[in-house]
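K.L.:
take this sequence and fold it.
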Amino acid sequence: MKPVITALALAAAYTAGAAQAADLPSQKAAPIAPQLTLPAFSWTGLYAGLDIGGGLLAGGASNGGVSGGGLVGYNHQIGPAFVVGLETDFSGTSLAGGGRGTDPLGLRPPEGPRSLPWFGTVRGRFGVTGFDSRVLLYGAGGFAYGETGGRISEGWTVGGGVEWAFAPKWSAKTEYLYTDLGKNGGREGGASRGADFHTVRVGVNYHFDLPMLASARR
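P.N.:
Reported below is the predicted structural model:
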């Protein structure tokens, strides 16, 4: 009789243990959070923007001044890392200062007081995105024009900057330019009326998502 009772007791204990184990929550592996990867940004397309900054006339006595204006440009991205483009801008300024006297060797004529009410540029751009598709490091150079001493002068400009796409259609930039307006400015009383100057400016650009460029910007 004892063997029978013992077997029944063992069977009951096993059944109770199995039922208790069935009631326990299942031990599943913790889910792995998906990795969020931002899509690569494409710089291809038309854009327009505004900028503001300051400048300084080179040489002579200068108090410098501020500048501000607008721009329009177009970029084309070549592969994942290179960007070429064309940009034109126009700025009003308060740059003014005294001119240069005659240099000791007499190689450069004297300059009277200089002012630069406005200037504009048409520049080619070449940039690289490098470590982040949303950060563009670029150089720029090309044609420049402006009013110096009451006359229109022409010349050239060169510089560079960095631009950051902080939103799908918006970017911010910091840029430096050296500009030399030395042609067609004329002279008054033997004094040259050209000007060369430095500008540093910050700006924001809006990138247009045109239908013909939508596939290229994705």
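K.L.:
only C-alpha atoms for contact and neighbour calcs from this point on.
P.N.:
Will do.
K.L.:
just want the most central residue of the protein.
P.N.:
Glu163 (1.3 Å; Cα atoms, centre = their mean).
K.L.:
please give me the structure for this one as well, since I'd like to look at both together:
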Amino acid sequence: MKPILLAATVLVAISTAATAADTVVIDEGAAAYNWSGVYVGAATGFNTLSLQDLTFDDQRYSDGGFAGAIYAGYNHQMGHLVLGVEADLKYASAEVPEDPAFITYDSKWGASLRARAGYAAGNIMPYLTGGLAVASFEGDHNDDGTNRAKKTVTGYAVGGGIEWAATQNLLVRAEYIYSDYGTNGFAFAPGEGTSDIHRVDLRTHDLRVGVAYKF
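P.N.:
Just a heads-up that it's a prediction; the model follows:
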């Protein structure tokens, strides 16, 4: 009888220990990655320029093209909550419209300074972001380079994405950023001493993937 009771006690102890060990592994897994720190990275993807020349007509035009960006930021983790700040600088090749009967506008460069808030689920972090956006656009009135107007504009950028810590230092992400620059005046000069100002509503959409190194 005593051997049976002893065996039963051992089995219960082993089972309890195994359950406790499983619990520890799960807890350690949930906290296995620390998102706090400085990071720098580069991204590539697709940029869409959407605009409406309110002086010319009421139609909105859009076109997409390649976009590349470099970015840097800092995260601070508090439990599952990750708060941070990020800055980026991008180049985009979108140009609209492609019809030579209309004034052509194209993207030059863009930048943003945004806050980020994410939820740390181990080495995966979905996040939201938003902040200030700045960009440069240029219009070609005659579509031949003889009457151009360049404008640097400000607005806001909002978006979100998901980031994966592939290693302790390598961060991979996919994200979408929407930027709205409002309505801005482009001053063309069709003749000597004359001015032709077009009011243009500008927006961009960026869908990109990036890789960063966390220090």
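K.L.:
the residue nearest to the centre of the first structure: helix or strand, and which one exactly?
P.N.:
strand 151-167 (DSSP states H and E).
K.L.:
same question, Glu175 of the second structure
P.N.:
Going by DSSP H and E, Glu175 of the second structure is part of strand 170-188.
K.L.:
mean per-residue distance, the strand holding Glu163 of the first structure to the second structure?
P.N.:
On superposition with the second structure, the mean distance recorded for strand 151-167 of the first structure (mean Cα distance after the TM-score superposition for the first structure) is 0.5 Å.
K.L.:
so which bits of that strand are buried?
P.N.:
Of the residues in strand 151-167 of the first structure, 152-165 count as buried by neighbour count, 16 or more other Cα atoms under 10 Å.
K.L.:
list of residues touching that strand?
P.N.:
Outside strand 151-167 of the first structure, the residues within contact range by Cα atoms under 8 Å, 6 or more residues apart in numbering are 41, 121, 123, 134-147, 171-186, 193-194.
K.L.:
what separates the residue nearest to the centre of the first structure from Arg125 of the first structure, distance-wise?
P.N.:
12 Å (Cα to Cα, to the nearest Å).
K.L.:
before we move on, what about Thr157 of the first structure?
P.N.:
12 Å.
K.L.:
please list all residues in contact with the residue mapped onto Gly45 of the first structure from the second structure.
P.N.:
In the second structure, Gly45 of the first structure lines up with Gly37, judged by TM-score structural alignment. If you count contacts by Cα under 8 Å, 6+ apart, Gly37 of the second structure has them with 74-76, 214-215.
K.L.:
could you do Gly127 of the first structure as well?
P.N.:
By Cα under 8 Å, 6+ apart, the neighbours of Gly127 of the first structure are 82-84, 136-139.
K.L.:
Glu147 of the first structure now?
P.N.:
Contacts of Glu147 of the first structure (Cα under 8 Å, 6+ apart): 116-119, 153.
K.L.:
hang on, Ser42 of the first structure is in a strand, isn't it?
P.N.:
No: Ser42 of the first structure is assigned coil when assessed by DSSP: H, G, I helix; E, B strand; the rest coil, not a strand.
K.L.:
correct me if wrong: it contacts Arg217.
P.N.:
Yes: contact criterion Cα atoms under 8 Å: Ser42 of the first structure and Arg217 qualify, at 5.0 Å.
K.L.:
what about the helices in the second structure?
P.N.:
Counting by DSSP state H, the second structure has helices at residues 2-30.
K.L.:
all the strands of the first structure, in order from the start?
P.N.:
45-57, 62-78, 82-97, 114-128, 135-148, 151-167, 170-183, 187-188, 191-192, 195-207 (DSSP state E).
K.L.:
show me what the last one is packed against.
P.N.:
Under the contact criterion of 3 or more Cα pairs under 8 Å, 6 or more residues apart in numbering; DSSP states H and E, the helices and strands touching strand 195-207 of the first structure comprise strand 45-57, strand 170-183.
K.L.:
what range does that strand cover in the second structure?
P.N.:
Going by TM-score structural alignment: strand 195-207 of the first structure matches residues 202-214.
K.L.:
that stretch vs the first structure, average distance?
P.N.:
Looks like 0.6 Å for stretch 202-214 of the second structure (mean Cα distance after the TM-score superposition for the first structure).
K.L.:
kindly report the same for stretch 105-118 of the second structure.
P.N.:
Mean deviation for stretch 105-118 of the second structure: 0.6 Å (mean Cα distance after the TM-score superposition for the first structure).
K.L.:
that stretch aligns to what range in the first structure?
P.N.:
Using TM-score structural alignment, stretch 105-118 of the second structure pairs with 114-127 in the first structure.
K.L.:
ok now that stretch, how far from the chain's centre?
P.N.:
17 Å (Cα atoms, centre = their mean, to the nearest Å).
K.L.:
good, we can wrap up now.
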